[in-house]
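> Sequence first, predicted coordinates after that:
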Amino acid sequence: MTTISQRGALTPRRLTRTAERVSFLYLERCTVHRDANAITATDAEGTTHIPSATIGTLLLGPGTRVTHQAMSVLGETGAAVCWVGEHGVRYYAAGRALSRSSALMEAQARQWANARSRLAVARAMYRLRFPDEDPAGLTRHELLGREGRRVKACYRAQAARTGIPWHGRQYVPGDFGAGDPVNQAITAAAQCMYGIAHAVVASLGCSPALGFIHSGHELSFVLDIADLYKTEIGIPLAFDMAAENEEDVGPRTRRALRDRINEKSLLDRCVDDIKHLLLPPDANSVDGPGKDQDMVMLQTDGNRHVASGHNHGEVSWW
């Protein structure tokens, strides 16, 4: 009988292209196992077989157990695996990135390493958040000042819309109950948005640490991306939840934000925004040739690349 260890690993040519996969699959309260090259999800209602090669990202929610054999086949088929909270609201951990290409990571590093391009990306992020303003020519200090004023104005506008008294943003790290209900809702919404942004950043193979606005933290880029949707989604929803009922405002905000994220297809939007920010307008899509291949190159002079797996000791490149 053939055992798992004796099965040959799937080659890139036999894998389903990322563009043709289900973007993500969420499972909760079940046991994830393996049957040949499929994974199975078993719960009280029975067992469901899922072709592993058709999964882009597998989100494992509360109550899930996953076997070593299941993780093995998911790794072979190039699926990303993330451990998340209920309905994917919070991000806890992940396995490999969804992409086999380093294109986005390299683009992020290039943009981050140059002071001018890093500022250009920061301006582009501001433009995504506030499309009615043109941040061209603004310094970092001016960007931060304008962003702060816009966020304060958003708080005041939402307070006026919902009729909630607003006395300013109050957050004590480690003490969620220290703030009033609306501040608790804002904190809950922000934490959920950080989890969503972290899951997307990890799945794309980007570095969570190389931020363009935030700096000095292992999740700087995650905070950058999450903030893109703060004034549009997070803050208004938090005020709605606080105005609806002050009881259990944290859990209700997380559930409402989960539904809003699904309604607005925010995961897809995050992916598009990250590509827009990091890749030049005329760049080939990272889903292009080589995306689903184990293509490893070597760098040589003149920003050129040569094939790996060869001895280049006798080769002259000029």
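Yep, that arrived. Residues are numbered from 1 along each chain as shown.

> Every contact and neighbour count from this point should use C-alpha atoms.
Will do.

> Next one: D240 from E246, what distance?
Here the criterion is Cα to Cα, to the nearest Å. By it, D240 lies 10 Å from E246.

> who's more crowded, these two?
Taking other Cα atoms under 10 Å, D240 and E246 do not tie; D240 has more neighbours (19 against 15).

> secondary structure element for that one?
Element membership for D240, per DSSP states H and E: helix 235-244.

> For that helix, which residues meet the burial criterion?
Burial within helix 235-244, assessed by neighbour count using 16 or more other Cα atoms under 10 Å, is assigned to 235-243.

> Out of those, the closest to S265 would be?
Among the buried residues of helix 235-244, L237 lies closest to S265 (Cα to Cα), at 16.0 Å.

> got a list of what that closest one touches?
189, 253, 256-257 (Cα atoms under 8 Å, 6 or more residues apart in numbering).

> Any figure for the gap between the residue nearest the centre of the chain and L143?
The chain has V200 as the residue nearest its centroid, 1.5 Å off, counting by Cα atoms, centre = their mean. Applying Cα to Cα, the value for V200 to L143 is 25 Å.

> Please compare the first structure with the one that follows:
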Amino acid sequence: MSDIPGIRPVRIGELVRAQDRLTFIYLERAVIHRDANAITATDERGVVHIPAATLGALLLGPGTRITHQAMMLLAESGSTAVWVGERGVRYYAHGRSLARSSRLLEAQALAVSNQTSRLRVARAMYAMRFPGDNVDALTMQQLRGREGARVRRIYREHAHRTGIEWNRRDYTPDDFTAGDPVNQALSAATTCLYGITHAVVVALGCSPGLGFVHTGHERSFVFDLADLYKAEYAIPIAFDIAAEAPDDIGAATRRAVRDAVHAGGLLTRCCRDIHTLLLPDEPDAGDSWDADVVELWDRAGNLAAGTSYDDEEVPW
């Protein structure tokens, strides 16, 4: 039998551990190809080689073209490709997950399907917005009320800071131009955060639809995560842009969010927050992303796959 054509896939033992990888690399306006076990990015300035085994995820921005060979190498290297807008501010599509292990996805499904653990995660999300406050004894209704008051206060503070007249959050989902300038900027900034968090969720192998605070939507978990960062990113940027009164509020807001996300390392922070929320008792869980283990489920404990169990007694 002839050998399988093509370059030999990279073995698990040859891959760089998660904690030693470059978490995300963003490329735009370039041709992405493969040279041996490196990803190449070519633009008018020349060619850059990026060792594929060091990549966590490759974010493909506007103007990128990627070859079949490059996608093959990313898959073999345990990396993922995510098609995004400028600097990741909008999520469009993704390739395979960065994670080979289903550990995070299973933890998410387990936590969301149990009322006690779901409440724990929801409280942990609210605790991230109220650092130093103990929210363990608060009900979901009390948490929503406290969060609503916090957001209204933040709106007022930034309105006062920028001199923008502010009444309330008012927008029409299907008509961007119906809102006033600050509401348009808020809508654009919020959409950016949804794209960023969606890109991280799919890169880590989690389900965008299994939310803890939000529910019933295919992006519920995305909305949960984006809410953690709105007060820090979306709201102040929106008021700043509205104060500048650019001709194209949407484009100006997206560029501002892009730069703030890049400067603030939000992608890395979002990865860390997801692990903290879903696996709070396993601080090193992020290191097991490359565990290439397939097992058979059994009530008494998982069994190794790839084994013949034909000697077992059949109960029929």
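On my side now, so go ahead. These numbers come from a predicted model, not from an experiment.

> and M295 of structure 1, what pairs with it in structure 2?
Under the alignment (TM-score structural alignment), M295 of structure 1 maps onto V293 of structure 2.

> Show the contacting residues for that match.
With Cα under 8 Å, 6+ apart, V293 of structure 2 has these contacts: S101.

> how would you label it: helix, strand or coil?
Classification of V293 of structure 2 using DSSP: H, G, I helix; E, B strand; the rest coil returns coil.

> Tell me how far M125 of structure 2 lies from R118 of structure 2.
Computed as Cα to Cα, the M125 of structure 2 to R118 of structure 2 distance reads 11 Å.

> try C271 of structure 2
19 Å.

> before we move on, what about R17 of structure 2?
30 Å.

> next one: V89 of structure 2
V89 of structure 2 sits 28 Å away from R118 of structure 2, going by Cα to Cα.

> returning to that earlier point: of all pairs in the contacts of L237 of structure 1, which one spans the longest distance?
A189 and A256 (9.2 Å).

> From the neighbour counts alone, determine which of those two ranks first.
A189 (28 against 16).

> ok, back up a step: show me the two of the buried residues of helix 235-244 of structure 1 that sit farthest apart.
By the measure Cα to Cα, those have their two most distant members at I235 and A243, which lie 12.4 Å apart.

> Next, the buried residues of stretch 144-158 of structure 2.
Within stretch 144-158 of structure 2, the residues that count as buried by 16+ other Cα under 10 Å are 154-155, 158.

> in the superposition, what's the average offset of that stretch relative to structure 1?
With mean Cα distance after the TM-score superposition for structure 1, stretch 144-158 of structure 2 departs from structure 1 by a mean of 1.8 Å once superposed.

> Just the residues contacting that stretch, thanks.
Here stretch 144-158 of structure 2 has contacts from 126, 166, 231, 235-236, 239, using Cα under 8 Å, 6+ apart.

> where exactly do the strands run in the stretch 201-318 of structure 1?
For the stretch 201-318 of structure 1, strands defined by DSSP state E, counting those that start in this stretch occupy the ranges 297-300, 304-307.

> so can I have TSV of the ones you listed showing distance to V172 of structure 1 and mean neighbour count?
Output for the strands of the stretch 201-318 of structure 1, formatted as TSV (distance: least, Cα to Cα, whole Å; neighbours: other Cα atoms under 10 Å):
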stretch	distance to V172 of structure 1	mean neighbour count
strand 297-300	48	11
strand 304-307	50	12
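
> now the ones you listed in JSON lines, with distance to C82 of structure 1?
Rendered in JSON lines, the data for these read as follows (distance: least, Cα to Cα, whole Å):
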{"stretch": "strand 297-300", "distance to C82 of structure 1": "28"}
{"stretch": "strand 304-307", "distance to C82 of structure 1": "33"}
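
> Break down structure 1 into its helices, ranges please.
With DSSP state H applied, structure 1 shows helices at 68-76, 103-113, 115-129, 140-162, 181-204, 220-227, 235-244, 249-263, 266-278, listed in chain order.
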